[in-house]
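1. need a structure here:
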Amino acid sequence: MPVIRMEFPFDFDLKELVKAYPDAAWYPKESVWAVPYADTRVSSLLAHFRGNNVWLDYSLVKKAELPQVWPELPPLADRIGAEIQRFRDWLRNRRYAEATVKNYCDSISVFFRFLENKDPEEVTNEDMELFNRDYILARGLSESYQSLFINGVKLYFAILEDRKLEPEIIRRPRRAKKLPHVLSKEEVKAILEALTYPKHRLILLLLYSCGLRRGELINLRVTDIQLERGVLMVRKGKGNKDRLVRFPPMLRGILQSYIKASQPREYLIEGQKGGAYSEKSLAEVFKKALHLSGINKPATPHWLRHSYATHLHEGGTDIRFIQELLGHQSSRTTEIYTHVSTRKIREIRSPIEDMDLEI
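-> So this is what the prediction gives:
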C-alpha cells in the first residue's frame, strides 16, 4: 500500500500534531510516521501542517515529485558514543530534566555523525558553522532545533572538553513569537463531554480545569489531592518547582467516584498494569474526544492548558494569579495570553460601527 512519510526534527507538540492527523501511524521498523496515500491526502496534509516544519516524502506516490534525498549519516563511533554517555551521566547527576538530557545528547550525536566521528579535540567553530549551514539550514529545520543544538554543543565542550566554542559564530535565531492555540469555551465543553469512561473524562477535566501540563497530570499522585483545602499539589513541575492549583468543587463528586471505582494505588491516573499513565495513551484519549466532538482542528492536549489560561484572563483574573497557577517563572511568559484574550478586544469599537451604512 502506498504511503506518505512524514519526517520532522523531534518536537513534542509537533509529534502530537502528527498523531492528531486521521490515519497517521508510527512504523517502528522504519522509525517514521506515515499515512495511507489518497488523491486528496497531499493537500489535506499541507493544510494540517501549514507553518510547521514537516517534510512530506512523496517517493511512493509520484516519482516525478521526489524531494531532496539526504544521504544517511554514518553510525556513531563507539569512542564518541562513550563520550556522549559521560555527558548524559553528568546531566543526570545535575538533575537535568530527562527530556533535556535526551534532546542534548541526540543533537550532539547527530553533530558528530555529520562530522564523520571527528575527534572532539579537533572540532572547531568552523565545524559548528558547517553543521548549521549544511544540516540545519539546508534541511529547513526549526529555530528551536537550532537553539537546542547550540545549547547542547556549548555545554558538552565546556564540561567534557574544558573549552569554549565561540557561540557568536552562529547567531542564535530569534524565537518565533507564535501565539498559543486557544479553543472557545463551547469547543472545550464539547471535548469534555465527548467521553463517558470515567478515567478518560477525568483526564480531560483535570487538564483544562487545573491548567495542567501532560507530565504534571501523569505524575499526579492520589496523595497530592487535598479536597479539604480545595487544591491539587503539583510536584516537580517544569523547572522542578512545586505549586498549588485550585481544584474546582464541582469536580469533587466525579473524582471521589473514580477513586472508589478504580482504587488507584499510587498515581491518580494509572495504566492498565499499574504505574503512571503514558503520554501516548493520554494523547489517544484527547484524539478520540476531539474526533467525537466534531472539532476539525489540529489540537493537542496542551491546547486545554492554553485555553484555561486565556479563559481565566477573559474572565477578569489578574495576570499575576494566572502566572502562579500555571507555574511560570517569568510574568513575560504568562503575558502572551493577553494577546489571545478577547476581553479588551471586545471593548474596542471598529470605525465602521460609527458609520450610517446599509449592510
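2. hey, let's count contacts and neighbours off CA atoms from now on
-> Will do.
3. Start and end of stretch 167-178, how far apart?
-> Chord length of stretch 167-178, first to last residue, is 25 Å (CA to CA, to the nearest Å).
4. which residues are in contact with that stretch?
-> Asn125, Glu126, Met128, Glu129, Asn132, Glu143, Ser144, Gln146, Ser147, Ile150, Lys154 (CA atoms under 8 Å, 6 or more residues apart in numbering).
5. which stretch of helix or strand covers the fourth one?
-> It stands for Glu129. helix 125-131 (DSSP states H and E).
6. how much space is there between Leu155 and Gln226?
-> For Leu155, the distance to Gln226 - CA to CA - is 41 Å.
7. Helices along the stretch 1-150 of the chain, start to end?
-> 12-19, 41-48, 78-93, 98-114, 125-131, 143-160 (DSSP state H, counting those that start in this stretch).
8. possible to save those helices as JSON lines with mean neighbour count?
-> Converted to JSON lines, the helices of the stretch 1-150 of the chain look like this (neighbours: other CA atoms under 10 Å):
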{"stretch": "helix 12-19", "mean neighbour count": "18"}
{"stretch": "helix 41-48", "mean neighbour count": "14"}
{"stretch": "helix 78-93", "mean neighbour count": "15"}
{"stretch": "helix 98-114", "mean neighbour count": "18"}
{"stretch": "helix 125-131", "mean neighbour count": "16"}
{"stretch": "helix 143-160", "mean neighbour count": "18"}
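9. Could you also give me the structure for this next sequence, so I can compare it with the first?
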Amino acid sequence: MEDIYLFRKELQNLGYCESVVNFYPKTVKRFLEYCKKPREYIKTIDILEYHQLLQTTKSRVTKGNLSQSGIAGKMRAIRMYFDYLQRTGQRKDNPYQLKIKTPKYQERKVFTDEEIRKLYNKSTPLQSIILHLCYACGLRRNEAAELKTKDIDLEAQLLYIRKGKGKKRRVIPFTKQVKKDIEDFIFSSEEKEYILNITAERIYLEFKYLLKKSGLYKQGFTLHCLRHTIATQLLEQGMELEKVRDFLGHEYLGTTQIYTRIKIQWKSDSI
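-> Prediction:
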C-alpha cells in the first residue's frame, strides 16, 4: 500500500524514533486489513468496532489480553494515520472521533533485595544466566536471546551489544560472579554461537517458571521488571541519569527518567 509507505516516510520526516516509524505503519496496515474496505470509506463505527476487538485480542507473547497501554498505542497509530490523510488532502474529513484515554502512568514494579536472592537461589543454571543477563546486565529479552559468545569478553568482564533496540550499540561491564557463572555455563555445554541458544519466547517462559518456583508468580512481576530493578539500584547508588540511560540502551533521556519516579525503601548490593 503506497499510502502506508508514505505515512511511514511522514513519521521519519517528523523525527519519530525508529520503533514508532516501524510499529505505527504495521498497526495501520492490520487495521485496514480488518476493515476490508478502501480508506476513504472507513467510518467512525469501523474504528470503534476495531477498538472493541482489541479488548479481547490475545498477546502473542504473554497469551493474555492486550494491555490497555498497548491498545492505546495501536489506536494512537490509527489516529495519526487519519490525521495525516486529512492534513495531506487525501481525506476531507477525519473519521477518528473517539475519545480514548491513555492509561495513566503506572509505577514500575521492582524486586526487593530478598526477592532477587530468592530468584537466584531457586534458579537452574540456565535461569541463573538469564537473571545475570536481564538483571545484572540490564538486557532486554531479545538482546539476551541474540547475544553471541563472541560478544562477551570474560577477561575484561565486558559484554557487547552490537545491535540493540534502535540499532544502538553499547558496552556493559559485569562482576566477577557473573563472569564465573557465564564461564561455567559456556564450558559445561556444547560449543555454540549464542550464549543461551534459546528463543526470546523461551526466555520469557523460563522466567515464568522461575517466578512460580520462587512463589512470586502472582505478584504481577514480568521479565522486564528485572531492568526496572537494576535501573533503580543504579540510581539509588548515585549513578548519573545519563549513565543509566547508556547502560539500559535508551535512545532518549526521558525514557530513563521514568525510573526516577520509582520509590523504594531498600538498598541492594551488586551481584
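10. Superposing both, give me the TM-score.
-> Put the two chains on top of each other and the TM-score (TM-score structural alignment, normalised by the length of structure 2) is 0.73; 241 aligned residues with a CA RMSD of 3.5 Å.
11. Aligned to Glu201 of structure 2, what sits in structure 1?
-> Under the alignment by TM-score structural alignment, Glu201 of structure 2 pairs with Lys280 in structure 1.
12. Help me confirm that its match is found in a helix?
-> Yes - assessed by DSSP: H, G, I helix; E, B strand; the rest coil, Lys280 of structure 1 belongs to a helix.
13. Just confirm Arg221 of structure 1 contacts Glu266, I think it does.
-> Yes - applying CA atoms under 8 Å, one finds Arg221 of structure 1 in contact with Glu266, separated by 5.7 Å.
14. Which residue of those two possesses the greater neighbour count?
-> The neighbour count for Arg221 of structure 1 versus Glu266, taken as other CA atoms under 10 Å, is higher for Arg221 (21 against 15).
15. how far away is Gln127 of structure 2 from Thr88 of structure 2?
-> From Gln127 of structure 2 to Thr88 of structure 2 the distance is 51 Å (CA to CA).
16. So these two - more neighbours on which side?
-> Remark: of Gln127 of structure 2 and Thr88, Gln127 carries more neighbours, 19 against 10, as counted by other CA under 10 Å.
17. what's the distance between the more buried one and Lys263 of structure 2?
-> 28 Å.
18. Alignment lookup: Leu183 of structure 1 to structure 2.
-> Using TM-score structural alignment, Leu183 of structure 1 pairs with Phe111 in structure 2.
19. what does Ser307 of structure 1 give?
-> Ser307 of structure 1 maps onto Thr229 in structure 2, by TM-score structural alignment.
20. and if you look at Ile336 of structure 1?
-> That one, Ile336 of structure 1, aligns with Ile258 by TM-score structural alignment.
21. That match: what secondary structure?
-> helix.
22. mind checking which of the helices of the stretch 1-150 of structure 1 is nearest Gly316 of structure 1?
-> With CA to CA as the criterion, Gly316 of structure 1 lies closest to helix 12-19 of these, at 28.6 Å.
23. From the contact counts, what lies against that closest one?
-> Using 3 or more CA pairs under 8 Å, 6 or more residues apart in numbering; DSSP states H and E, no helix or strand is in contact with helix 12-19 of structure 1.
24. what stretch of structure 2 lies opposite that helix in the alignment?
-> Helix 12-19 of structure 1 covers no residues of structure 2 once aligned (TM-score structural alignment).
25. The match of Leu183 of structure 1: neighbour count?
-> 20.
26. mind checking what Ser147 of structure 1 lines up with in structure 2?
-> Ser147 of structure 1 maps onto Gly73 in structure 2, by TM-score structural alignment.
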